[in-house]
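Colleague: how would this look folded up:
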Amino acid sequence: MAVIMGGSGGGDPVTPGRLNIGYIWVISAIAALGGLLFGYDWVVVGGAKPFYEAYFGLTSEVLVGWANSCALLGCLAGSILAGFMSDRFGRKPLLILSAILFASSSILTGWATSFDAFIIWRIVGGVAIGVVSNVSPTYIAEISPPAWRGRLVTLNQLTLVVGILAAQIVNLLIAGSGTEATSHEAIRATWAGEYGWRWMFTAVAVPSIVFLVCALFVPESPRWLVKAGAIDKAKAVFARIGDDTYAQAQVNDAVHNLSQNSARVSWRELFRPALLAVLMMGIGLAVLQQWSGTNVIFNYAEEIYRGAGYDLSGIMFNIVITGAINLIFTLVATAFVDRAGRRALMLWGAGGMALIHGCLGLAFFMNITGVVVLGLTLAVIALYAMSLAPITWVLLSEIFPTRIRGLAMSISVSALWIACFAVTFTFPIMNAALGASGTFWCYGLICLFGFFLIRKFVPETKGRSLEEIEAQLGVSKGA
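Modeller: Below is the predicted model:
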């Protein structure tokens, strides 16, 4: 389907030429399959947790935290690797590499015979997550027209959420009678405790192979091709996205932008005042997304819902409900990101989450259990799903100049995974020391702090081309 490019309201710019919307959605959806694998691999550990803990005999908070957070070391390594490799070799090869890593690590994690092997392959799977979390949103942003970019980059978060829900449903179906056991010994004696948790991890190999095959057929990012000097190839890709008029306009903008800036990527350039300010904004958004505390609800659902009075069967069912709410409100974000704008959704999410984390902490402090805790956790997830979860990735894919986007994105995503490791590893320790109430109050204060940071430093970027955003942030002309 081809449509004439024009404004979509709210001050969106008019871009010459026509767009092949069907093709844009197809290649964006293929890149976003990385998000689906990311989501599945990220959350499957939460449902498999009671079973692999029983199988490997994990009892201390340190070992439990290590098993849940070890993949984040791989995420950090993968995001650093992706930053350098995607700027040097392009976005497409990194999409292919992540698919291979997802497929191999899922099988080898599932059939690990020792805890050490389990940890190693979880870390390898983390490398795949780190690579795809960097490259998928970057690729989608670089092929997207300005008026569609928010929705298309949010598509990556939507598939991530679908992957989360798929993992939760698979976990529930496979767990079966294993949810009736209460002790490690009893769980270990069930089929789920011996083999079921293995299939929870292994299941992601199938969509990984689909992603691998599809990634072979997507084009390279046209903006990366311009940066690499392959102008004719870039123009050909833009012409498939739109028409010759659109292609020429996009190539002219990209070439003009790069001609005003050093095409060479260096660490020194990141310390120039304007670029450093934007980089710190990206790091701050990445850290806030993780320290908002919502991901611990996914990764430690067992402890949270058990503390709220649910048995293992109820816990597994509640986990699926959280995934469904996550999906529904990610769809809300997809619908509104290019209408309401990035900044408004981020402010709404951070402020609302601060309030609800405070209420959640109060509920645990007053020993209120059951449906009240479930309702509050669902409210937190709903706000997170329509704000910090997807919009952070949109902003990170938009705010950095093309010439350093891979490197700056790598640094920001690395900060995200360091923050994620910190919050995931420390939750069992914080929960034991402060109780659930104190832990969620801490997350609430972080969200409140994030609200004021967003209000002061984060600009609105909806409807602007990537080159216009560079000018808006003052990072053009070698700033």
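Colleague: switch to C-alpha atoms for all contacts and neighbour counts from now on
Modeller: Will do.
Colleague: Could you give the number of residues near the residue nearest to residue 444 when sequence neighbours are not counted?
Modeller: Leaving out its chain neighbours, the residue that sits closest to residue 444 by CA to CA, 6 or more residues apart in numbering is residue 354, at 4.1 Å. Neighbour count for residue 354, taken as other CA atoms under 10 Å: 25.
Colleague: ok so residue 354 is a helix residue?
Modeller: Yes - secondary structure assignment (DSSP: H, G, I helix; E, B strand; the rest coil) places residue 354 inside a helix.
Colleague: ok, it touching residue 443?
Modeller: Yes - under the contact definition of CA atoms under 8 Å, residue 354 touches residue 443, with a separation of 7.4 Å.
Colleague: run this one through as well so I can compare:
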Amino acid sequence: MESTKFNLGYMIFLSFVAAIGGLLFGYDTAVISGTISQVTDQFQLDALQQGWYVGCALIGSICGVMFAGMLSDRLGRKWVMIIAALLFSISGIWCAASSDFNHLIAARILGGIAIGVVSIVSPLYISEVAAAQYRGRLVSLYQVAVTVGFLGAYIANFYLLSFSQSGFESNIEWINKIFISEVWRSMLGMESVPAIIFLITIFFIPESPRWLIVVQRENQAQKVLQNIYLTTSEAQLQIEQTKAILANEHQSSWSMLWQPGILKAVIIGVCIAMLGQFMGVNAVLYYGPSIFEDAGLSGGDSLFYQILIGTVNMVTGVLALLIIDKIGRKKLIYYGVSGMIISLIAIGIYFLAGEKVGLSNTYLLLFFLAYIFFCAGSISAVIFVLLSEMYPTKIRGLAMSVAGLSLWIGTYLIGQLTPWMLETLTPGGTFFLFAFMCLPYMLIVWKLMPETAGKTLEEIELFWTGQKCKS
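Modeller: You can find the predicted model right below:
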């Protein structure tokens, strides 16, 4: 493999296009934080309705992952990404034009379905067009795009709100409504711009070569692989390797999930996907402004702090992308989760005793930034890489849907439970709980996961089915 030549530029292009789905994922997920108070005031929402406004997109995401894998196995990765891009585009425009709260909820659910779909299909596509030596970095590009989407949402919210308060007025009524008097509409609707770009660019990329092999369209697969590996002989070798694995997979997708080795991989994927949500990252990204305000900051300062968190999240994701294939997935998790535990304990101590010993809010910001640094450089960077490369070719879409479903259920639960935990357990107790939840995650990765860096997808599959690759 070391002497094999690759068209790295082409692989980066394919991965970049698919990763735009991650940017939309991040934007759609994070933009809600800047609109809650405005939507609550405009539609006179009670506490339950406010929770439904925040959580409805996550319900949509759960629905999206339930069919994304099976649909991608049936229609192909490319066409399912096209469907997601259409849903994002419609959702953004519909949010901006919503006539009442029910229409807004429906539009948010539609966007949530698209989030669920791209969370499965985009990293899956990247893993299937990337050579083993570059797969970790290229799949991590998707997670970096998610962090860019988060940061983009925070910045858009900040500047659109500032613009709405600048005193500008237009003679065009709908512009005033979307950008001035009801600025939440432009915050939510801005998503349609990258969504349309995503929709257009997908038509310039080919279908996944591994999916083409599965559906016996080898001539098309060979053309794609020749563009990636540059030679006909190497493209044919990749086809033969994939076919050799598929030849041993005679069972249906659902029945294959119950094979001992494959079932173990699916259970591990479910565990790391769900546990990762209970280690605090989404609580910080969703409720950061509220947490900072509870610590005594003004609303403006809390939004600025959230932009800093989003910046560190993005920059660290880029650093992780550069080193994930060199250091390996497991070492990144060991170092990063250890740092997360220390940072979470420090945050908990601050909330318990910070004021008593005279610590300023600057210390709280530093602890949060340290936490985001370690998290973005480890579990956030690794999760989609692992889920996209753990499973056999024939059932990869279905197995990723199972793991992705657990991820989104965990995300929904933490989104709903965080306000209750902050109130019931206190902020200090909540962050101590997040620190404790890091321990089983670390144990699973240490004892049960192979190191997948540098391994082909076929070699990883052989690990789970009995012939272990070196870990």
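Colleague: ok so, going back, and the residue nearest to residue 444 of the first structure, what's its match in the second structure?
Modeller: Superposed on the second structure with TM-score structural alignment, residue 354 of the first structure falls opposite residue 341.
Colleague: for residue 126 of the first structure, same thing?
Modeller: Aligned counterpart of residue 126 of the first structure in the second structure: residue 112 (TM-score structural alignment).
Colleague: Next one: its match from residue 302 of the second structure, what distance?
Modeller: Distance of residue 112 of the second structure to residue 302 of the second structure, computed by CA to CA, to the nearest Å: 26 Å.
Colleague: Compare the two (neighbour count), which wins?
Modeller: More neighbours surround residue 112 than the other of residue 112 of the second structure and residue 302, with 29 against 21 (other CA under 10 Å).
Colleague: C-terminal to the helix or strand hosting the more buried one, what's the next element?
Modeller: Assigned by DSSP states H and E, residue 112 of the second structure falls within helix 101-129. Downstream of helix 101-129 of the second structure, the first helix or strand assigned by DSSP H and E is helix 132-164.
Colleague: Which stretch of the second structure lines up against the host helix or strand of residue 413 of the first structure?
Modeller: For residue 413 of the first structure, the element it lies in under DSSP H and E is helix 405-457. Residues 396-448 of the second structure are matched to helix 405-457 of the first structure when aligned by TM-score structural alignment.
Colleague: Residue 303 of the first structure - how many residues pack around it?
Modeller: Residue 303 of the first structure, neighbours per other CA under 10 Å, totals 17.
Colleague: likewise the one 4 residues further on?
Modeller: Close neighbours of residue 307 of the first structure, defined as other CA under 10 Å, add up to 16.
Colleague: Tell me which residues touch it, please.
Modeller: Contact analysis of residue 307 of the first structure by CA atoms under 8 Å, 6 or more residues apart in numbering lists residue 369.
Colleague: what's near enough to touch the equivalent of residue 90 of the second structure over in the first structure?
Modeller: Residue 90 of the second structure maps onto residue 104 of the first structure when the alignment is built from TM-score structural alignment. Contact partners of residue 104 of the first structure, counting by CA under 8 Å, 6+ apart, are residue 205.
Colleague: could you give the angle of the host helix or strand of residue 104 of the first structure to helix 115-143?
Modeller: Secondary structure assignment for residue 104 of the first structure, by DSSP H and E: helix 92-110. With axes from the mean of the first three to the mean of the last three CA atoms, to 10 degrees defining the directions, helix 92-110 of the first structure sits at 150 degrees from helix 115-143.
Colleague: average gap between helix 92-110 of the first structure and the second structure?
Modeller: Superposing on the second structure and averaging over aligned pairs (mean CA distance after the TM-score superposition for the first structure), helix 92-110 of the first structure comes out at 0.8 Å.
Colleague: Would you agree residue 416 of the second structure is in contact with residue 55?
Modeller: Yes - the criterion here is CA under 8 Å, and residue 416 of the second structure meets it with residue 55 at 7.1 Å.
Colleague: Neighbour count: these two, which is higher?
Modeller: Legend: neighbour count by other CA under 10 Å for residue 416 of the second structure and residue 55, higher for residue 55 (22 against 16).
Colleague: got a list of what the more buried one touches?
Modeller: Contacts for residue 55 of the second structure (CA under 8 Å, 6+ apart) come out as 412, 415-416.
Colleague: In the first structure, what residue corresponds to it?
Modeller: Using TM-score structural alignment, the equivalent of residue 55 of the second structure in the first structure is residue 69.
Colleague: got it, and residue 294 of the second structure?
Modeller: By TM-score structural alignment, residue 294 of the second structure lines up with residue 307.
Colleague: cool, residue 368 of the second structure as well?
Modeller: Aligned partner of residue 368 of the second structure by TM-score structural alignment: residue 377.
Colleague: Spit out the contact partners of its match.
Modeller: 297, 322, 360.
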